[in-house]
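A.B. asks: 3D model of this:
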Amino acid sequence: MVHTAKAEQPLLFTPLRIGNVTLKNRICISPMCQYSCEDGFVTDWHLVHLGARAIGGAALVMMEATAVEERGRISQFCPGIWKDEHMQPMKRICQFIKTQNCIPAIQLAHSGRKGSTFPPYISRDALPVDQGGWDDIIGPSPIAFGAGNDRVPKEASLEDIAAVRRAFVAATKRAIEAGFQVIELHFAHGYLVHSFLSPYSNKRTDEYGGTFEGRTRLAVELVRDVKSVLPEDFPLFVRISCTDYLPEGEGWDLEQSVELSKILKQLGVHLVDCSSGGNVDKAKNYFAYNNVDQISMAETIQRKADIPTGAASGGDKPNQGDKKKKESIVDLGKYLDKPIRVKFQGGREATGVLKGYDTLLNIVIDSTTEYLRDADDPCKVTDDSRQLGLVVCRGTTIIAICPVDGMEMIANPFIQNE
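C.D. replies: This is a model prediction of the structure:
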């Protein structure tokens, strides 16, 4: 009997142990704002949105930025976890995700000075109080974000900061009780903690401002607070913006991100989720430009801080990550706008152009603008054309395109650019 050698499993499809959980592969779905809540309560929309991605074969599905305080929402339609009643519908979602051999995760967040805005499909402006907005937004300093959101935040008092810390702890406990198995702290995109990190938005002269140690103090305190109530080795991620895209010395940058990541590792953070921008309304941002630089940022942090990293977007060469270090995780749900060919086990093949985009607030639309055609019959649309779940990787960080609704990632596809 002749035995053929079994092809080496791509790194993307190999398990990865993080803390006390094991990912069945390295495909994860990022938190994507849906603007579909009322009073912070998630709905059936979220069950379908998140559940469909679990069905698609991802190892981990993360719920969108979830406010730890009512004033910490981005919009009035964002989810919250500031009261016990929020847990019940979340439990249902977590239970379903687990039935698909998928890990439910949640991103805990506070919008800070970028709170109380309209949903982005209406405008980026501040939401007036008489239309459901709130005027008690806080920030490190009384500096408005701009770009239509011109409401000046209150400079957070020490009591405000203490209240935020208590809220993160309470939210962590609720998240665990609801059934989430991974927690990510949102320290990016110009929201509360990022605005404390950056000297551009933090002009304080007390212990929470000025020096690197002062500006990172809130981030460090929140990680310590959350770790104090997590079960042993419970996976904790932190998302940061690696740079404000400002001239040297004017804002947060990659060098400071590396130093913060070293501290986060010492505190027991399992992974740094690398994004960029969002704190300066007129600066270069990660949506307006080719976002591949986030990959190199993640690689730099992984190398210099010796901590596993993810990257919020980028990647265009499949299997490249197999040649690098193996501590990276796919992060999460971005799209290519290039011709692709997908080859499945059994010889099935499909070609086409995958179109998708990430809007200003991580709303991901996954669809094909050109149907994928059957290799044997170009006039026939393959079953996989509905919304093909493609995966790519680059450098030390593996990147995924969102798996398709209703399509199991079972075929171990080989993917390449045409």
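A.B. asks: From here on, just use CA atoms for contacts and neighbour counts.
C.D. replies: Will do.
A.B. asks: Hmm, residue 285 is touching residue 277, no?
C.D. replies: Yes. Counting by C-alpha atoms under 8 Å, residue 277 is a contact partner of residue 285 at 5.0 Å.
A.B. asks: Of these two, give the one with the bigger neighbour count.
C.D. replies: Taking neighbours as other C-alpha atoms under 10 Å, residue 285 and residue 277 compare with residue 277 leading, 24 against 20.
A.B. asks: From residue 327, how far out is the more buried one?
C.D. replies: Residue 277 sits 25 Å away from residue 327, taking C-alpha to C-alpha, to the nearest Å as the criterion.
A.B. asks: Let's see this one next, to set against the first:
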Amino acid sequence: MNQEAENTKLFAPLSLRGVVLPNRVLISPMSQYSAVDGVVQDWHGYHVAGMARGYPGSVMLEVAAVTRDGRGTPGDLGIWSDEQIAGLAELARIIEAHGVVPAIQIGHAGRKASMQRPWEGGRPLALDSSDEAWQAVGASALPIQDGWPAPRQLAQRELAGLVDSFRAAAARAVQAGYRFVEVHAAHGYLLHSFLSPISNQREDLYGGSLENRMRFPLEVVAAVRAALPDEVPLSVRISAVDGVEHGWQLADSIVFARELKALGVDLVDCSSGGIQGSATAGKGPQAVKRGPGFQVPFAHAVRQEAGIATIAVGLIVEPAQAEAILRQEQADLIAIGREALQNPNWPLHARQALGADRDYSAWPAQYGWWLQRRPKVAWEEGR
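C.D. replies: Below is the predicted model:
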């Protein structure tokens, strides 16, 4: 790393257990809805190669379902079967070939399962009219919103099997070559549906008090941590707030983050919303107002109050903005999502914007050589 890069926070390395990320840019997991029976397809390779070519610290693969019925849509990736390992391993190889740390998110869609792909409408697949549809499950038999089908409430005896599914998925992730794993406990999916009083109205050990509502997600995280080698870092994505009245609050997230830290979690990935409808930051007067870096205060609060490293995500689009978040110690890692779809070379452009790469030396040689010549060629042609 050159001296200029050392003077930036964004392009300083980050050590997490036995893994060193070359910089603090994480490409967020973004579902491509392009799998067939959970199996990787060509598109996934094109996608991760493009993301890795921009040289972030890590590319996190989209959420992979730990069970078949844990898929959000028929196009979701899966990690419930050994037959899916080969395709996932190829994606990890592509990412690592660019000098980037391969990461993967694992999860279960819960009551948001059995949906159309977003560009097909994003509505529930009708059980009585679609061969692809399956029964969604949740903490309680409460629909996401009025007029939508209610999930089947999971029986207490089923929860241990789901814990085992997460454990097995984590082991497959390591077998496939992923060096960083994240558990998805946000956006209204299964684990979030247990955490939030909006979606969890159980009357057993897994509902009611905050302690009870955290119980199943913590059992899952403990199993995942136990399945991972000591050198593999673990993060958990949360919705820091539901953004709706009587929902999950930031104070709850801080308590949850402390419990996660005690289990050996290394980072908390702080998003928000999604408990009702799509992955939004809530509804009504408690809705989180969207704007540049609108979720950064959540990452800051969790970092400060729970004493755990955090990932900031959400409308972080400018290099100076990302650098300031790190310099102000509001987060430890910056997740870039849709901005990377718009510009896969965002990390490389950010290096230049922050003065950490003035001569294209961080770019792939096949590109950097041409780009170094561009100013000279333009000057010669303009004489």
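A.B. asks: hmm, back to that, between residue 285 and residue 277 of structure 1, which contacts overlap?
C.D. replies: Contact criterion C-alpha atoms under 8 Å, 6 or more residues apart in numbering; residues shared by residue 285 of structure 1 and residue 277: residue 245.
A.B. asks: Quick one: residues contacting the aligned residue in structure 2 for residue 232 of structure 1.
C.D. replies: Mapped onto structure 2 by TM-score structural alignment, residue 232 of structure 1 lines up with residue 230. Residue 230 of structure 2 makes contacts with 17, 18, as judged by C-alpha under 8 Å, 6+ apart.
A.B. asks: what does residue 195 of structure 1 align to in structure 2?
C.D. replies: Residue 195 of structure 1 maps onto residue 193 in structure 2, with residues paired by TM-score structural alignment.
A.B. asks: how close does its match get to residue 151 of structure 2?
C.D. replies: Taking C-alpha to C-alpha, one finds residue 193 of structure 2 at 11 Å from residue 151 of structure 2.
A.B. asks: What of residue 82 of structure 2?
C.D. replies: Distance of residue 82 of structure 2 to residue 151 of structure 2, given as C-alpha to C-alpha: 28 Å.
A.B. asks: The two: which has the busier surroundings?
C.D. replies: Higher neighbour count among residue 82 of structure 2 and residue 151: residue 151, with 20 against 13, using other C-alpha under 10 Å.
A.B. asks: so that one touches residue 135, yeah?
C.D. replies: Yes. When contacts are counted by C-alpha under 8 Å, residue 151 of structure 2 is listed as touching residue 135 (6.9 Å).
A.B. asks: Have a look at how far, on average, the lengthiest helix in structure 1 is from structure 2.
C.D. replies: Assignment by DSSP state H gives helix 158-178 as the longest helix of structure 1. On superposition with structure 2, the mean distance recorded for helix 158-178 of structure 1 (mean C-alpha distance after the TM-score superposition for structure 1) is 1.0 Å.
A.B. asks: now for that helix, which elements pack on it?
C.D. replies: Taking 3 or more C-alpha pairs under 8 Å, 6 or more residues apart in numbering; DSSP states H and E as contact, the helices and strands that helix 158-178 of structure 1 lies on are helix 87-99, strand 103-109, helix 217-229.
A.B. asks: buried ones in the last one?
C.D. replies: Going by neighbour count (16 or more other C-alpha atoms under 10 Å), the buried part of helix 217-229 of structure 1 is 217, 218, 219, 220, 222, 223, 224, 225, 226, 227.
A.B. asks: likewise the shortest one?
C.D. replies: By neighbour count with 16+ other C-alpha under 10 Å, strand 103-109 of structure 1 contains the buried residues 103, 104, 105, 106, 107, 108, 109.
A.B. asks: Pretty sure residue 152 of structure 1 sits against residue 115.
C.D. replies: No. The pair residue 152 of structure 1 / residue 115 is not scored as a contact, 10.8 Å apart, by C-alpha under 8 Å.
A.B. asks: Residue 114 of structure 1 maps to what in structure 2?
C.D. replies: Taking TM-score structural alignment, residue 114 of structure 1 has residue 112 as its aligned residue in structure 2.
A.B. asks: from memory its match sits against residue 143, does it?
C.D. replies: No. In this structure, residue 112 of structure 2 is not within contact of residue 143 by C-alpha under 8 Å, at 9.0 Å.
A.B. asks: which one of the two has more residues nearby?
C.D. replies: Between residue 112 of structure 2 and residue 143, counting by other C-alpha under 10 Å, residue 112 is the more crowded of the two (29 against 19).
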